[in-house]
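Visitor: Just a sequence and a predicted model for now, questions to come.
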Amino acid sequence: MNFEGKTAWITGASSGIGAALAREWGHRGARVILSGRDEARLAEVADSISTETLILPFDVRDDDAMKHATDKAVAWHGVDIFVANAGVSQRSAAVDTDMQVYREIIDIDLTAQIAATQALLPHVTERGSGHLLFISSIAGKVGVPMRTAYCAAKFGLAGYADALRAELSQSDVQVHVIYPGSVATDVSRNALTSDGSKRGRSDKVIDNGIPPGEAAKWIVDAVAKGEREVIVAQGMEQAMGEARRTPEQLLDQVAAMVASGYMEKMKAEG
């Protein structure tokens, strides 16, 4: 697939996988919209991209700011590719973790990503084509200790994306769920602990993980091929993800329900 002249909008684009995806799509000729909370860091990423860029800083939990950014993004060149990437991880045992930490992680990693997609959805469905990417995690396939809130959010994000894919299956809008394993980012350093404070240190497995640029190329190649589930992991993490991969036949079966009029029947029944 040729991304030349397309527009990719990426949340959480100031660092890590988000920044790497912005650079990769720019390298492939796409215009890039960068969103995140830190405007200065977004500007640094924009400076590293040779194609046209637009910076739309906002907090994903601010619905009004997000809707305003959506209007600006659509008015710029439209949105062909949207990446729901913003998120925060966790490093704390469930028994020790304040309920507010669960609310914060689920709000950022799940509810805000759904809200951003819902705001853009009328534009996407009107165009009838495009790509929606949801950055889940291997922890969205397998329950990982010390990450109960994070797993809940990432499993939930995948569920929303899978159902949305089925609903859009009669259009040319493609939905991709990305399941990264350990990628060398600040995800562990920025993870929340039991009281909501940042952990402040990384994990060896993260530091030795897949370089973000390599992960981004992996993801964009998979999107170009139309892959619905993309497991970006190595070794044991890859094996865990593959063991829980949704069979293609099942994804096709759910899409066939929509093709047979399932949604129209449900709406008619009220």
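Guide: Good, I have the coordinates.

Visitor: rest of the way, CA atoms for contacts and neighbours
Guide: Fine.

Visitor: biggest strand in this structure by residues?
Guide: Assignment by DSSP state E gives strand 172-180 as the longest strand of the chain.

Visitor: list the buried ones in that one?
Guide: Across strand 172-180, burial judged by 16 or more other C-alpha atoms under 10 Å covers Val173, Gln174, Val175, His176, Val177, Ile178, Tyr179, Pro180.

Visitor: Just list what that strand packs against, helices and strands only.
Guide: Where contact means 3 or more C-alpha pairs under 8 Å, 6 or more residues apart in numbering; DSSP states H and E, strand 172-180 is packed against strand 129-135, helix 148-167, strand 229-232.

Visitor: Show me where the stretch 1-150 of the chain has its helices.
Guide: For the stretch 1-150 of the chain, helices defined by DSSP state H, counting those that start in this stretch occupy the ranges 16-27, 39-47, 63-77, 99-106, 112-127, 148-167.

Visitor: counting contacts, what elements does the third one pack onto?
Guide: What it means is helix 63-77. Using 3+ C-alpha pairs under 8 Å, 6+ apart: helix 63-77 touches helix 112-127.

Visitor: so how far is the helix it packs on off the chain centroid?
Guide: From the chain centre to the centre of helix 112-127 is a distance of 13 Å (C-alpha atoms, centre = their mean, to the nearest Å).

Visitor: what is the orientation angle of it with helix 99-106?
Guide: Per axes from the mean of the first three to the mean of the last three C-alpha atoms, to 10 degrees, the angle that helix 112-127 makes with helix 99-106 is 20 degrees.

Visitor: here's the one I want to compare it with:
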Amino acid sequence: MKFENKIIWITGASSGIGKALAIELSKYNCKLILSSRREEELQDVKRNCSKPENVEVLTLDLADYLNMKPIAESAIKRFGKVDILINNGGISQRSPIIETSIEVDKKLMEIDYLGTIALSKALLPHFVTNTSGHYVVVSSLMGKFSSHYRSAYCGAKHALHGFFDALRLEHDKDNIKVTIICPGFVNTNVARNALTADGTQQGYQDEMTENGLDVDVFVSKMIKAIRKEKFEAYIGKFEKFGVFVKRLSPRLIHKLVMRSKVR
């Protein structure tokens, strides 16, 4: 797949992976729609893109998952169509299960799962009509195997795999592609913004995230995976091999994660 002359919609585009992805994709001859809740930050990302005139800003809140249809219609009107939707928006969580309020579990499911699938479903008729479309879903290695203190996050990410695997099957006949990107540790603010047991933000970086892949390195690998239309891509350092260990022995990955210093 080539990005030239494509219209690409990126959620969670105001910071982290989404911001770096927008800036890198803007170097191609394509048009971008950038979304998140924060318009001022999106405008700043737009100004940093290679061709700001080819970039549109469209605010949305994934938690408002019952109202995604007009958002999708607005996105389509910006450039007349959408070719690729990169579902990157979301939040993480850091807290023991026994201490975590069910409201935190609910919020993670609303934003990371329901918001993502609601937006994707709102755009689906457009893709079907065009007999073309590509969903890119930023999941996590935690969508393939779990770790301490991320129960709500792992649950939401596992759910994304189930949904988008089904979508890929149902709409293969419509030439609709699905690529699920599974990052390991990437040096962004994801840990600082993660919710704790009572729903407040953690507010600090953790060692594993800080020592993770540089975001620009990650984005370069992510773009290669999208271009190859991979079903799934596992991008990280040593932690990415946990996916293959899990396939071979669920008991072994349990022991390895237990020994890790993940927090």
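Guide: It's in. What you are looking at is a predicted structure, and each value in this text was computed from that prediction instead of being measured.

Visitor: where does the TM-score land?
Guide: Once superposed, chain against chain, the TM-score is 0.89 (TM-score structural alignment, normalised by the length of structure 2); 245 aligned residues with a C-alpha RMSD of 1.5 Å.

Visitor: Please name the residues that touch the equivalent of Ser50 of structure 1 over in structure 2.
Guide: In structure 2, the residue matched to Ser50 of structure 1 (TM-score structural alignment) is Ser50. By C-alpha atoms under 8 Å, 6 or more residues apart in numbering, the contact list for Ser50 of structure 2 reads Ile23, Ser26, Lys27.

Visitor: what does Ile17 of structure 1 give?
Guide: Going by C-alpha under 8 Å, 6+ apart, the list of residues near Ile17 of structure 1 reads Val183, Thr185, Pro212, Gly213, Ala215, Ala216.

Visitor: and which of the residues you listed is nearest Phe82 of structure 1?
Guide: Ala216 (14.2 Å; C-alpha to C-alpha).

Visitor: Quick check: the closest one vs Ile33 of structure 1, distance?
Guide: Separation of Ala216 of structure 1 from Ile33 of structure 1 (C-alpha to C-alpha, to the nearest Å): 16 Å.

Visitor: My read is that Ala166 of structure 1 contacts Ala259, right?
Guide: No: the criterion here is C-alpha atoms under 8 Å, and Ala166 of structure 1 misses it with Ala259 at 9.2 Å.

Visitor: Show me which of the two is the more surrounded one.
Guide: Just comparing Ala166 of structure 1 and Ala259: by other C-alpha atoms under 10 Å the higher neighbour count belongs to Ala166, 21 against 15.

Visitor: do you know how far the equivalent of the more buried one over in structure 2 is from Phe231 of structure 2?
Guide: Per TM-score structural alignment, the equivalent position to Ala166 of structure 1 in structure 2 is Leu169. The gap separating Leu169 of structure 2 from Phe231 of structure 2 is 11 Å, by C-alpha to C-alpha.

Visitor: And Phe3 of structure 2, by the same measure?
Guide: With C-alpha to C-alpha as the criterion, Phe3 of structure 2 and Phe231 of structure 2 are 18 Å apart.

Visitor: And those two? Which one has more around it.
Guide: Of the pair Phe3 of structure 2 and Phe231, Phe3 is the one with more neighbours under other C-alpha under 10 Å, namely 18 against 15.

Visitor: Arg94 of structure 2 pairs with which position in structure 1?
Guide: So, by TM-score structural alignment, Arg94 of structure 2 is matched to Arg91.

Visitor: tell me, how many neighbours does the residue nearest to Asp174 of structure 2 when sequence neighbours are not counted end up with?
Guide: Spatial nearest neighbour of Asp174 of structure 2, chain neighbours left out: Thr131 (4.8 Å); criterion: C-alpha to C-alpha, 6 or more residues apart in numbering. Other residues near Thr131 of structure 2 come to 14 when the count uses other C-alpha under 10 Å.

Visitor: just checking, Thr131 of structure 2 touches Ile176?
Guide: Yes: if you go by C-alpha under 8 Å, Thr131 of structure 2 and Ile176 touch, sitting 7.0 Å apart.

Visitor: before we move on, the earlier item: could you identify which of the helices of the stretch 1-150 of structure 1 is most buried?
Guide: helix 16-27 (a mean of 24; mean count of other C-alpha atoms under 10 Å).

Visitor: how close does it sit to structure 2?
Guide: Helix 16-27 of structure 1 differs from its equivalent in structure 2 by a mean of 1.3 Å after superposition (mean C-alpha distance after the TM-score superposition for structure 1).

Visitor: can you give me the angle that helix makes with strand 129-135?
Guide: If you take the same axes, to 10 degrees, helix 16-27 of structure 1 sits at 150 degrees to strand 129-135.

Visitor: ok so, going back, and of the contacts of Ser50 of structure 2, the nearest to Thr196 of structure 2?
Guide: Ranked by distance to Thr196 of structure 2 (C-alpha to C-alpha), the contacts of Ser50 of structure 2 are led by Ile23 at 30.7 Å.

Visitor: Now do the closest one against Asp174 of structure 2, distance only.
Guide: Distance from Ile23 of structure 2 to Asp174 of structure 2, by C-alpha to C-alpha: 30 Å.
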